[in-house]
Structure formats: C-alpha cells, structure tokens
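> Fold the following and give me the result.
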Amino acid sequence: MARGLLWSTVKKLAPYLWEYRLRVALALTSLIVAKAAGVAVPLLLKDIVNRLDVHGPALIVPVALIAAYGALRFANALFGELRDLVFARVKQRAVRRAATAVFRHLHALPLSFHLDRQTGAVARDIERGSRGIALLLNILLFHIIPTIVEIALVAGILIAKFRLAFAAITFATLAVYAGFTLFVTEWRTVFRRSMNEMDSRANNHAVDSLLNYETVKFFGNEDYESGRYDAHLAQWEDAAVRSQSSLALLNTGQSAIVALGIGSLMLLAARGVADHRMNIGDLILVNAFLIQLFMPLHFLGAVYREIKHSLADMERMFAILDVRSTITDAPGAPDLTVSCGEVRFEHLSFSYGGQPLLDDVDFVVAPRSTTAVVGPSGSGKSTIIRLLARLYDPEVGCIRIDGQDIRAVTQKSLRQAIGVVPQDPVLFNDSLYVNIAYGRPGADMEEVRAAAALSHLDGFITALPQGYDTRVGERGLKLSGGEKQRVAIARTLLRKPQILLFDEATSALDAASERAVQEGLALLAQQRTTIVVAHRLATIQHADQILVMRGGRIVERGRHRELIAQGGLYAQLWALQQDRPAPANSLPSALPGLAGGDDGLLQALGQ
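Next up is the predicted model:
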C-alpha cells in the first residue's frame, strides 16, 4: 500500500515539479557531481597513503594528491549546497501549489460535504499534509537518490578493485538492513496513524469548543470540555508511547546489522593485508568506503520511517482531492447573461437524505419585482434560496434565469449575478472594512461607506474608536446579531447583483433598524429582481407576489390583501403575528408543524 501511495503522491506532485524542470535537472546534476567527488575522496586517500614516503627526498606527488583531495572535498560540499539552493524554489512552490489546490477544491465541494466535515480536523490534515510534501521532496532529493547513487558507485569500485566477496557482503548487509527496516516500519505505521487520528480528534474538539465558548460558559461545562479534550490526548499519548518504544527496537536492530556487516568486511580486508594481496592503502580505502556507505545507510532507516510518516500525513490531505463534487459546470458552459432578471422555478422537486423537501414547486418571479416566500418552519423556504444559488441541484424540474437553465451556465457567473443575505450571517475575523468590501474585493472606501449607509450601519461604525478598522472577532462575535446582519446586507449591496435573495435578512434587527433597512432595500429592489424568505409578515406586505408554503408545496399565492381576504394559511399567520384572533379555521389543524418544527433542510440532515 505504501508503494502505491508513494507513486500516487509522486504523480500528484509531478505537475508542480515539471514547472521547474530545469531547476530539477540542475539539482540532480549537482547531486551526482557531489556524490562522484565524495566517492573519489577515499581513492585519493589510498594513493596518498601508498605513495607518501616520509624518507624520500621529494614530496611533490603526495602534495599534488593532497591538493586534489582537498579540491574534491570542497567540490563535494560546493555542489551539495548548489543542489540545495537550486531545489529550494521547487520544493516551496510544490508545497504552495498543493496546499492551494486542496483549499480551492474544498471550496468547490458541495454544501453536503461541508455539513459533514469537521473544520479543525480538516485544517490539521492540510497542515500536516503540506509539511509532509516538503519532507518527502527533501528526502527524495537529499537522501534517497544520493544514497542510491553512492551505493552504486561504491559497489562498482569494490567489484572492480577487490574480491567479489566484498561486494557480496555489502549487498547482503544492504538487503538484510532494508528487509528488517521495511518489516518493522510497516508494523510501526499503525501507531503513527493512530497518533494522527487522535491528534486530529483532539484538535477538532479544541476548535469546536473554543468556537462555542459562550455556550460552554453558559452551561458551566469547562471541566466537561477539558475532560473530553484530555481523553483524546490520553489516547494520543498511548499511541505515541507505543511508537517511541517500537522505534527503540528498530534502531537497535539496524545498528546490529550495520555492525555485523562492517565487522565482516574489515575482517576480510585485514586477511587480505596479512596475505599480501592488499596493502595498507587498500585497507584504509575499504574502511573509508564502509564509513561513507553505512553512515547514510543508517540514516536511510530513519528516512524510510519519515517517508512512511509523511505518506500517512499526506494521505488525508490528498484524499480530499479525490472527493468529487456533485455540483459541477457542464463542459463548455457559457456565462450567465442577465438581461431583465426573470426567474422561473419549473415544477421543482428536491429531497435530501431520503426526506422530500420540495414537491412540484412552480412559480415565476417577474423582472424587477419582489416575491416573498412565507410559511411554517420546515416548509422548504430556505431550500428555495439554496437551490437558486445552486448549492444543490433539484432532482426534478429546473430553475431558469432569463430563459437559461442555471445548470447549463458557469457557477461563478451565476453567483456573481446573485446577492444573498442569510438568516445567520458569519463574518471573517477581520476589520469591518474587509467584511463589507468582501462583497466586491477592491472596492474603495467611498463605495464601502455608501453600502454601509444604505444598510444604516455607517453611524455605528464612525462612532467606534477604530472606525472601519475595528475587528469583528471570530465569526463576528464582537458584534450583536443586528450589527452582523447589517454588515451582511452592506456587503451584498456593495456587490450590486441583478438578483437579490434575502433569507430572513432582518430577523435580528430591532423595530427601528428593521424599518430603516427595509426602506433602503425597497429603493434598491426597484431596479432588481428580489426574492425574500420572511418570517415577519409585516416586512413583506408590499411584495408584488407572496408564496405561502407548507410541507414543501405552494399552497397559496397572491398579494397581501388578496391572501388576507382568502382567510387561509397566510391570513392565520398574519393574525397570529398581529396578536389578533385567527380567522374561522382552527389554527392548530391549519398549521401542522408550526410549533417546534425544524427547518426543512436541517430536519432532513437529522440536526
């Protein structure tokens, strides 16, 4: 499995390496030159020992050899540093591109994936995976390939200059060492995987707990949260101890194999000197080669372990890239062209997790008009918004904007034409300016101020000590619910979309703020197609069309006065909110699921 994962990983990294193929070629060339110079050093050392005659009248030959010896040492170091220098850009670019690719892919995955993911665990997987890429590239170029080159050169010299037994013992030692390392490291990998799993769980719990800091404090569950976190760390501790204990066994076995191999070769060389088949220089050459060969070989054991660890770290990150999105652009899809802004829902049906959420929903939103969608909780109101933004695709029917099926155009152009203000907006942990300008990155301060003024937020911001530079905190927790919602409205207005979608957009505002914002939205909506999902019926009584939903179906439609006159579900909801007796029909029987009902989509998800 490791070999397949290694090749799979190298294939995924290949495009990033190919971008700097000349640098890679130069780095490999420098590597070979450095190793050739390093292998030549013991050969010169042998000649120096054999030729150096301290009783002779002249030392010119040994001095020349010593000078060459120093030059080779310097060449080995120089080309080694050149390899590092040339490859640095390649390694860092590969890490950057891979991490960006995963990040981009996460944003391309459908909402269903993100409803199931654990943010802390995914973030940790990307962090470890990126680090694993850098480590793997370092190992491949700086350890594995150099060691292979060095083993090949040394083995060739031993076969050419000495008895075959020297090469046989060398290769036998290498084979035993590699086999032992492979066997024990495979056994140890399960501990590393367990460590990663426990580390991700602990990190995810920590992030989730801190994000819900107020909830923890309200319920006084600090000790409970600490206990859960410590339980994850205890499991990580056990796995880490087992990993370290098995590492000690591996190191001891490797040292024993290397010692046995070196001892056997030195014994063979000593006998050769005693039998006058080898001289002192040959003995020194063999010793130097053994040290030069087995030092990186001993390190190669640690390198192999790091490869296994890196692959285990990268496995989860690259697994994200293998997740396929169910919401994709059609091949050669054109951009959406919005001319007048007509929106058509044509016999739409949709279910999630086996539970039907919409059933044969069919209506038209005329250009530059406002359509409101109301109904009890769980009736499918918010699902309409998600389908129009193409966070999901319907199972039956289609949605058209100016006659274009939204599944046939690019998602980017669709969402550029749509502005959404959700019921519970989440802000970035940045300044107010950045959060408002997020609607149109690059907007200048005057445009941001204008959007803030339209959402009746400018006065609040200018009264702050840091004004628009005020940071809003994690998920905007430094702001009240109404302030967050006005920021969300401002950034949507800044976007200047042709189609506006409001999902309970003013539900967190007080009466005065809601009235002011509604006036601004009414002015804006005069030139745009607007769909409003509303709970407060007073905010949508002037809508051009009101759709009343129940159980995923449209049960009534018309203007406010028409629906009131009908005395149906809408009239009952209106009476309930106006604190007046409901019309003739029985309220409980007419409003099944009104009390205690979950939102349709969340109900389907079991939340």
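> drop to CA atoms for contacts and neighbour counts, all remaining ones
Noted.
> the strands in the stretch 201-350 of the chain, which residues?
343-352 (DSSP state E, counting those that start in this stretch).
> gap between the most centrally placed residue in the chain and residue 115?
Centroid-nearest residue in the chain, with C-alpha atoms, centre = their mean: residue 103, separated by 4.2 Å. Note on residue 103: its distance to residue 115, by C-alpha to C-alpha, to the nearest Å, is 17 Å.
> what's the answer for residue 441, then?
Applying C-alpha to C-alpha to residue 441 and residue 115 gives a distance of 27 Å.
> try residue 136
The value you get for residue 136 to residue 115, if C-alpha to C-alpha is used, is 32 Å.
> higher neighbour count, the two?
Counting neighbours by other C-alpha atoms under 10 Å for residue 136 and for residue 115 shows that residue 136 has the greater number, 25 against 11.
> So the more buried one is in contact with residue 310, correct?
Yes: between residue 136 and residue 310 there is a contact at 6.4 Å, judged by C-alpha atoms under 8 Å.
> can you give me the strands in the stretch 451-600 of the chain?
Counting by DSSP E, counting those that start in this stretch, the strands of the stretch 451-600 of the chain are 499-503, 529-533, 545-550, 553-558.
> Run the chain-centre distance for the first one.
On the basis of C-alpha atoms, centre = their mean, to the nearest Å, the separation between the geometric centre of strand 499-503 and that of its chain is 29 Å.
> ok, now the second one?
Its chain's average C-alpha position is 34 Å from that of strand 529-533, according to C-alpha atoms, centre = their mean.
> Point out the other helices and strands that it packs with.
In terms of contacts (3 or more C-alpha pairs under 8 Å, 6 or more residues apart in numbering; DSSP states H and E), strand 529-533 is packed against strand 370-374, strand 499-503.
> Next, the structure of the following sequence, for comparison with the previous one:
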Amino acid sequence: MTRMLRQLRPYYGAAVFILLLTFLQTMSELFLPTLMADIVDTGIAHGNIPYIWRIGSYMLLFAALGMVCSITASYFSARVALGFGRDLRSRVFSHVEHFSLQEFDRIGTASLITRTTNDITQLQQVLTMLLRMMLMAPLMMLGGIIMAVSKQAQLSLIFIVVIPVLGLTIWLIGRRGFPLFKAQQKKLDRLNMVIRENLTGIRVIRAFNRDRYENVRFDGASRDLADTAIRVNKLMALMMPMMMLILDVSIICIVGFGSFQISYGNMQVGDLMAFVQYATQILFSFLMLSMIFIMIPRASASAARVNEVLDMQPDIVDPVATQAASGTVSAVAADMNTRAQPADQANNHPARDVVLEFDGVEFFYPGAEQPALKRISFQARRGEVTAIIGGTGSGKSTLVNLIPRFYDVSAGAIRLNGHDVRELTQERLREGVGYVPQKALLFTGTVADNIRYGKPDATQEQLVHAAQIAQADEFISRMPEGYNSEITQGGSNVSGGQKQRLSIARALVRQPELYIFDDSFSALDFKTDAKLRAALKQETVNATVLMVAQRVSTVRDADQIIVLDEGEIAGIGTHHELMQHSEVYREIVSSQLSEEESA
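Below you'll find the model as predicted:
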C-alpha cells in the first residue's frame, strides 16, 4: 500500500493543500462546543441576550468556515484520487503492453481486467478517504481529549477505559476482514472470467444448447462471490453497532458522573454539554479511524494485486541499447532495403537471399515436460513461398509465433537476415513482419481504420491496392459507405471469410519483408483462395512468404513445403518431392485429394 502512495508525488502540492483545509475544518469544529458552553454558562444563565447573539454569530462564522473547508477539501481530494487512479491505470496498461504471451497466460486476461478496473477503483476510494480522514481523525481525537481535559480532568479518566476497548474492537474486526477481502477479489476474478467466456463464446453455447449449464456455472461463481461479500458485510456491519454501543454507554457514564460534579459545584451545565460533544467527537474520530482500518485491508489486497502486475517483468525484453546493438539494427535495416535492389545486384550477395533461418530450434511451453518443437532447422529465401503443413497439434502455429517473439526459443536460434531475433528490438523486428493470425481479429472502427492498422500513414490508394490483392475490395465496395463503413466490436457484422481477407489486407498494406500467414485462408472458398494466392505471388515477388495451412491445395504450389509431425520436421521439399519421400505428407494428401488431383 505504501508503494502505491509513492505514485502521489505529482499531487503532493494538492495533498498538502487538502491537509491544510482539513486542519482548519477540524479546528473550527473543535472550537464550537466551547462557544456553546459559553452561551449556556454566561449568556443563558445570566440572561445576557447581546452575549448570546455575539457568541452565536461566532459559532455561525466558524461553522461556515468549516463547511467551506470541508467542501473544498472534498473537491480536491476527489481530483487527486481520480488523477492517481488515471495515472496508475495508464501505468499498468502500459506495463501490460510489454508482456509476452507467457505473462498473459500466467495471470489470465480476466484477472488483468479486474486488476486494471476494480482493484484500482478500490485504491481510489481509499485514497479519497485517507486524504480527508488521515489527518482529521487523529486531530479530532487529540484535540477533543485536550479540550475535554480542560473542561473536567477527572471526568476525562473515562477515556482510559473507552479508547482501548474501541481500539481492540477495530483490531479484531480488521484482523478477520483482511483474508476475506483478499478472497473476495479472487472470486471477482473468477466471476469476470465466467462472464467473459460466456459473452465471447455465445454462439458455441447456443449451438450446443448449453445455456442452462452456463447459467449454473455463472450462478455458482456469483453465489460464491456473494457469500464472501455477505460474510465481509456482516463483519463490517458489526462495526457500527459496536461503536454506537460504546459511544452511548460512554455518554451515559459521562452524563451520570457529570451530574454529580454539577451537584457538587465542580462543573457547570455548559461545560458538561461541551464535554459530551467532545466525547462524541473523540469517539466518532475513532469511528473514522475504524472505517480507514476497514478499507485499508481491502485496499492492501488490491494494491498487492496491482503491484504483482507492475513487479512482473516480461520474459522477452529488448537487448541493451549499446553501440553494438545499434549497429546490428542498422545492419538489419540495410538488409531490409536490399529487396528494393535489382536482381543482379542482389545476386552479388547470395547470403542475403536467406531472409529467415531456423537453426536447431526447440521450444517448451512454461511448465511443459515435453517440447512443443524440437530440432527445427530450415531456411526461407526472398521471393519464395515456404509452406508449413501438418496435423492438429503438430506445432505449426507455435513455430510461427516464435518469429515475432511472442515466445522465445528454449534452444537454438531464429535469424532474420543473419541476425538472431533476440539481438533486435521487438519494434524493429516486428516492423519487418506482416503477420496474419490464425483467428482473424478486427477492431472497432471503419474498414479503412482496420486496414490502416498495419500502416498508419497509408494512403487511400494503398488501402485499395491491399484490399484488391486480398480479394476484399469487392465486398467492401458493396458495403453502404465503402471503406468508411463501420466494423462492430470483434468484427461481428462481417463473415469469417471477410474478416480473414481484411486481416490479410492489413498485413499487405505494410509491405513487409516477411509475410506470415498462420492458416489465414481456412475460411475462404477454393475459388477465392486460388485468386488470392495468384495475386499474392505477384505482390510478394521481393518478399519472403511463410504460409501455415491445413489444405494441401493451398500449399502444393509453394517453393518449399515443411511437414511437421509431433513438433519435428518430417520432410522438406516441393509437393512432388514430398510425395516420393515423405510418408506423413502422402497421408495428408491422400486424406484430402484424389489420386488424379495429387499427381
């Protein structure tokens, strides 16, 4: 929690101003009972009406001052808390943007959403309360004790019993509340996960008539959270009656003993009334402290969860920015420009034709006992199409995810233009890659916005050209506003094939050196697939294409086909070479094509 408060550094000036206003408010409230005692003992007792009006006007003045200070302090404390929440939320979001997929897998998307929203909101609420009460409550308690002792020292001995009882009550309730607050946030994570899965998978749920099952699952998570919240609220609900009971008993004792002091002439009526008010202020300051102690455990649990995200360092980091590294990046940039050179000039540097190289690559998923990929070695050259095919779970998507460093290799090396991808900054590496994921993902915005996502400064002509190559221009033109037509969240207003073509156009507009198509033609019909591959061949003549596919018809014309089987390469070659030498490839072909088609 203290680490979170360090984030308040930009707001120190406003915080000091709030504390000053709180101090003035507290002083004005502490002075009011003394003025009231003077009115009773001097004004009312002696029938001095002018004195009553004069002291009464002072009371109004101090009350107005306290009100102005309270309103102003509340306004600025809200601004500081909201600014703190905004900055912290931005910091968490920015930090999460640097996570590799391993960190996302470790924490979970639903939990990250909860921590960025609900947990930070909890911290905001506690900060607002702290700014208003962390000075006011101790000042009110200390000032009240001083003023009460000044009125009647003997009667003040009652606080020696009351204050420890109050402190013990608060400590016992807080001690039991902290574990429950922590559990409540985890159960909120669980509920968010169930809701998220339900909303994103609604089509599958309805297709299999699993609505009732999902309702039961949601009910279970919701009831689990509700039961914990009820336990917390029952515990916290005990706080107020306990405080009020102790307060009422204390006032009864004060009035009882005070009446004896008045009867013996040791105390005046006005002083007793002031003493009762000071006792109320002291006990209510304890009540404020108790509310802080109630909120702090919950905020501490939230702060720990937010700190866990901020403390988590991504496994994949950029190399140290040294002169050597800068030279490497410059060399890569120079290599990337070679694709614009004439063919005969490029032939003077045959090593530069190898754009992508896998050298003895192995990869383990975190916690896995067996490698997902083992002994993967191949080269992909400029101007060629390298296709990857294999059965489900053979490691095709895992292989291509290693190139843009979504994960890092466990052994071996991946080289881009002769440079290990781990030696490049992630930004520089990914600038040279056009990636089309297996699951087409579109963002809220227009069609043009989604295509331009690959190249923010792309012109309209470049957008149209990329859409034409991706065979998307035809259906875009039929949309009501063409390229300015809106895409809803997740691309729900376009078909699966249209989403795939827009994703392909997004990669094409970037004009990268290396294209990665991760099973990106699966939703296309055979005619569109053939037209798209023919257009791609002309467009990517100076680039390297890495294509993952399930259909043999998509990869049979590739310059090089890599067959994967259980994470290992089972064959490399052209379609005709693999038909002769690779049994795994022949099995895949025979399962999809007739003998005449496979020949």
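> picking up where we left off before, what do we get in the second structure for the residue nearest to the centre of the first structure?
Residue pairing (TM-score structural alignment): residue 103 of the first structure is matched to residue 93 of the second structure.
> ok, now how distant is that match from residue 310 of the second structure?
From residue 93 of the second structure to residue 310 of the second structure the distance is 10 Å (C-alpha to C-alpha).
> who's in contact with the aligned residue in the second structure for residue 499 of the first structure?
Using TM-score structural alignment, the partner of residue 499 of the first structure in the second structure is residue 514. With contact set as C-alpha atoms under 8 Å, 6 or more residues apart in numbering, residue 514 of the second structure has these partners: 355, 432-434, 543-546.
> Of the residues you listed - the most surrounded one?
residue 545 (28 neighbours).
> That residue matches what in the first structure?
So residue 545 of the second structure corresponds to residue 530, using TM-score structural alignment.
> now that match: how far from residue 539 of the first structure?
Distance from residue 530 of the first structure to residue 539 of the first structure, by C-alpha to C-alpha: 13 Å.
> Check residue 130 of the first structure too.
Residue 130 of the first structure is 49 Å from residue 539 of the first structure, by C-alpha to C-alpha.
> ok, these two, which is more surrounded?
residue 130 (25 against 17).
> pretty sure that one is touching residue 316, no?
No: with contact defined as C-alpha under 8 Å, residue 130 of the first structure does not count as touching residue 316 (10.9 Å).
> returning to what we had before: between the strands of the stretch 451-600 of the first structure, which one is nearest to residue 360 of the first structure?
strand 553-558 (6.8 Å; C-alpha to C-alpha).
> Give me the three-state assignment for residue 420 of the first structure.
strand (DSSP: H, G, I helix; E, B strand; the rest coil).
> Mind telling me what it corresponds to in the second structure?
Aligned partner of residue 420 of the first structure by TM-score structural alignment: residue 435.
> so where does residue 399 of the first structure fall, helix or strand?
Using DSSP states H and E, residue 399 of the first structure maps to strand 396-401.
> cool, residue 188 of the second structure as well?
helix 158-200.
> Could you list every helix and strand in contact with that helix?
Against helix 158-200 of the second structure (3+ C-alpha pairs under 8 Å, 6+ apart) you get helix 109-114, helix 211-237, helix 239-263, helix 269-311.
> If we use 10 Å, what do you get?
Applying 3 or more C-alpha pairs under 10 Å, 6 or more residues apart in numbering; DSSP states H and E, one finds that helix 158-200 of the second structure contacts helix 109-114, helix 202-207, helix 211-237, helix 239-263, helix 269-311.
> Which of those helices has the highest mean neighbour count?
helix 269-311 (a mean of 21; mean count of other C-alpha atoms under 10 Å).
> returning to what we had before: between the contacts of residue 514 of the second structure, which is closest to residue 519 of the second structure?
For the contacts of residue 514 of the second structure, the nearest to residue 519 of the second structure is residue 546 (10.3 Å; C-alpha to C-alpha).
> show me the residues around the closest one that make contact.
By C-alpha atoms under 10 Å, 6 or more residues apart in numbering, residue 546 of the second structure lies in contact with 356, 380-381, 384-388, 400, 435, 514-518, 558, 560-561.
> what residue of the first structure takes the place of residue 282 of the second structure?
Residue 282 of the second structure maps onto residue 293 in the first structure, by TM-score structural alignment.
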